[in-house]
Structure formats: C-alpha cells, structure tokens
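In: What follows is a predicted structure for the sequence shown.
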Amino acid sequence: MRSPLTPARLPLPDCARCGHVSRLVGQDKVAELLREYAAEWQRLLIDPELGERSVGVPAWSPLEHGCHVRDMCLLFHVRLDAMLGTASEQSSASSALNAPDAARRYRDEAPRQVAEELGRAAEALARRLAALTAEQWDRDDPRLADPRLTVDFFTRHLLHDIAHDLAEVLRGPERQQRTQNEQ
C-alpha cells in the first residue's frame, strides 16, 4: 500500500523512438490498448512476408520480438501476483519461461503458434487489468524500496515495451539503421 507521504506517480518519459506516451493512457483504456497491440502483433506474425530480418537490439527477428511480447504478457501475471498478494492460473504457467535459454529458442518457434499464444496471453492479461480496482492500481511492489513503483507504473512500462518492440519491427532494419546513424 502506498504511503500518503510519497508522491502519487512516478512518470514514464515519452518515447521519441516509438511514439508511446504513457501519460495519455488512462487506466480504463489499458486493457483496450493491450488488445490493440496484441492484434497488431498477431497480424505481423501471420504475415507470410515476416521474414528473418533482424531489427532492434539485440537484433532479433520479428518472430523473436513477438515471442518476447508473448512472454512479457505471461510473466506480468507473476508481477501482479506479487504486488497484489494473489496467485493466478497464468502465473504458474509462466514459471517455465524463466529458463535461461528461452530467448535462444525464440527463433525456432512457429509464427502462427506464437500469434495464437500471444493473443491468449494478452487477452488473459487484459481481462485481469480491466478488473483491477483503484486501490489495486496504486499498490506498490513490497519487494522494492520505492513505493512509487506501483501496478500502474509497471503496467505502463509493459505497454511501452510492447509498443516499442512493435515500432522496431514496423520500422524495419533500413529505417532503424538510419535512426542509429542519426544519433
């Protein structure tokens, strides 16, 4: 529970690279936005032109980025459980994702299967986020020293990560190379 002596929110900065502006996303719109991002990811993953091109850092293919987004959605249940003091079906299913070589296997996964799994993971998380109360949004992580690191903060951070990965894939390697050269 957040102390009344601490600031209300720890703001996330706007991201010039992907265009995500977390302060514009109301808590009542988080689930809808997560579903929109997931739908776009699903469209990308089933696109026959997906290809093996590497984008972003650490130079993952679009498939590997999609796997990462799926796993972020699954693992977020574990964070929510820790912060809310609950246990969910999704968090037990997420424990297998902690294997150290999970990311190295991403390139071997089937894009259509990843698209389906990402859709299910995002929908389960969206339903859970849509059901949060105002008090739950303000809960901090008892394992961390900063009480401003709330469910709201981590959810906005998750949405930014998903948007950022999507922007990198949509931008593609050519535009990304130009962007890196301009920095």
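Out: Yes, it's here. Given the structure is predicted, the values throughout are model-derived calculations rather than measurements.

In: only C-alpha atoms for contact and neighbour calcs from this point on.
Out: Will do.

In: Buried residues of the strand or helix carrying T179, list them for me.
Out: Using DSSP states H and E, T179 maps to helix 151-182. Buried residues in helix 151-182, counted by 16 or more other Cα atoms under 10 Å: 151-169, 171-173, 176.

In: helices or strands up against that helix?
Out: helix 30-46, helix 62-84, helix 134-137 (3 or more Cα pairs under 8 Å, 6 or more residues apart in numbering; DSSP states H and E).

In: The structure to be compared is supplied as follows:
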Amino acid sequence: MPIIPDQKDWTWVLSQPCPDCSFDASTVTPATVPGTVESMLPRWRAVLRRPEVTERPDEDTWSALEYACHVRDVFALFDQRLNLMLESEDARFADWDQDRTAVEQDYAGADPAVVSAELTAEGKQIAESFAGVRESEWGRKGLRSNGSEFTVLTLAQYFLHDVVHHLHDVDG
C-alpha cells in the first residue's frame, strides 16, 4: 500500500535545528559530509539485518527496509546533483517523486541484503564526491524544480539532514 506523500518543504532545516532528529545544519560543511555518511553505513547495515525490517509500524509509515531503499536512492540522486552543480553553472535539478519511486521500484519487496550492499556502495560514492569538493566550490549554485536554490554548502546540509533524519526514523 502506498504511503500518503509528505508535502512539507524541508528546506527550513537549513535555518534551524530539526526538533525530531536534532540535526543542526550549521555544523555541516561539504568537508564533514564524507565522515558522517561513512559513520552511518554500519548503522544502516545493522537496521537491514533486523528480523522485522519489512514491517511497517503503521499503515502511514514506511518500514525500515523502505526507508533504507529511499536513502540508497537519496545517496545516488544527491551525488548526481552535486556533480551537476560542480560541472555546470546554475545547475537545474529535475523533479524527483520519491513516493512514486518507492512504488515503482517496489521498496517494500526489496531484498534487505541487496539493499544493504547497494546502500553501502552509493554511500561510499557520495562520500567520495563530497570529499572532492574544494572550498572554492561551496558557493556554486543549483536550482530545484520547485524554485528552491541551493549552493553546494546548503545542498550538503539539506542532503545530510535527510539521511540523518531517516536513520532516526528507524531507530538506527
């Protein structure tokens, strides 16, 4: 059963700490992202080994497996967006419907062991990409299809909140 889409504009986390997961964007730079991502990967792998990984806590909330699939895809998507921002002036990001992706890719029916390997690989890839960002590139810009503007710095902050928050969602 599909989850009701979250319609919130989460860009507010760039200006204030998240009351749910305690993430504070002001502490993040592209240089801190690689270590943070890499430190979360063993925690995600542990989540994916849980016996109840496929169980939804309620009908309106993804299972830990579905969250892990989403995070795997967030790693890949933000790696593409980061590289686009580094390669082109005023990059434009295509819209991504995460809820449609969850249904089309059958997140609920995924194999946790496969997702664990894929999430780890994608996490290592984006960590490597952020490790290569030079300080002079932090101000490069990109525009999301809804008009939200990001710099490489704010993209790093927004991205990291997403994966930290979802690890919090699954008690990882």
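Out: Looks like it came in fine. Here the structure is a predicted model, which is why all the values come from computation and not from measurement.

In: re the thing from before, nearest to A124 of the first structure, of the helices and strands packed on helix 151-182 of the first structure?
Out: Among those, the nearest to A124 of the first structure by Cα to Cα is helix 62-84 (8.6 Å).

In: counterpart of the very next helix or strand once past that closest one in the second structure, which residues?
Out: Next along the chain after helix 62-84 of the first structure, taking DSSP H and E as the criterion, comes helix 89-94. Under TM-score structural alignment, there is no match for helix 89-94 of the first structure anywhere in the second structure.

In: quick one: contacts of helix 89-94 of the first structure?
Out: Helix 89-94 of the first structure is contacted from outside by 71, 74-75, 77-78, 81, using Cα atoms under 8 Å, 6 or more residues apart in numbering.

In: Now do the buried residues in stretch 21-29 of the second structure.
Out: Residues of stretch 21-29 of the second structure classed as buried: 23-25, 28-29 (neighbour count, 16+ other Cα under 10 Å).

In: try stretch 54-69 of the second structure
Out: Under the neighbour-count criterion of 16+ other Cα under 10 Å, stretch 54-69 of the second structure has 54, 62-69 buried.

In: Ok, stretch 119-135 of the second structure next?
Out: 119-130, 133.

In: quick one: which of those sit in helices?
Out: 119-130 (DSSP state H).

In: Let me know the closest of those to P112 of the second structure.
Out: Nearest to P112 of the second structure among those, with distances taken as Cα to Cα, is L119, at 10.1 Å.

In: who touches the closest one in this structure?
Out: Contacts of L119 of the second structure (Cα under 8 Å, 6+ apart): 41, 68-69, 71-73, 75.

In: what about 10 Å?
Out: Applying Cα atoms under 10 Å, 6 or more residues apart in numbering to L119 of the second structure gives the contacts 41, 44-45, 68-76, 113, 125.

In: Can you flag the buried ones in those?
Out: For the contacts of L119 of the second structure, buried by 16+ other Cα under 10 Å: 41, 44-45, 68-76, 125.
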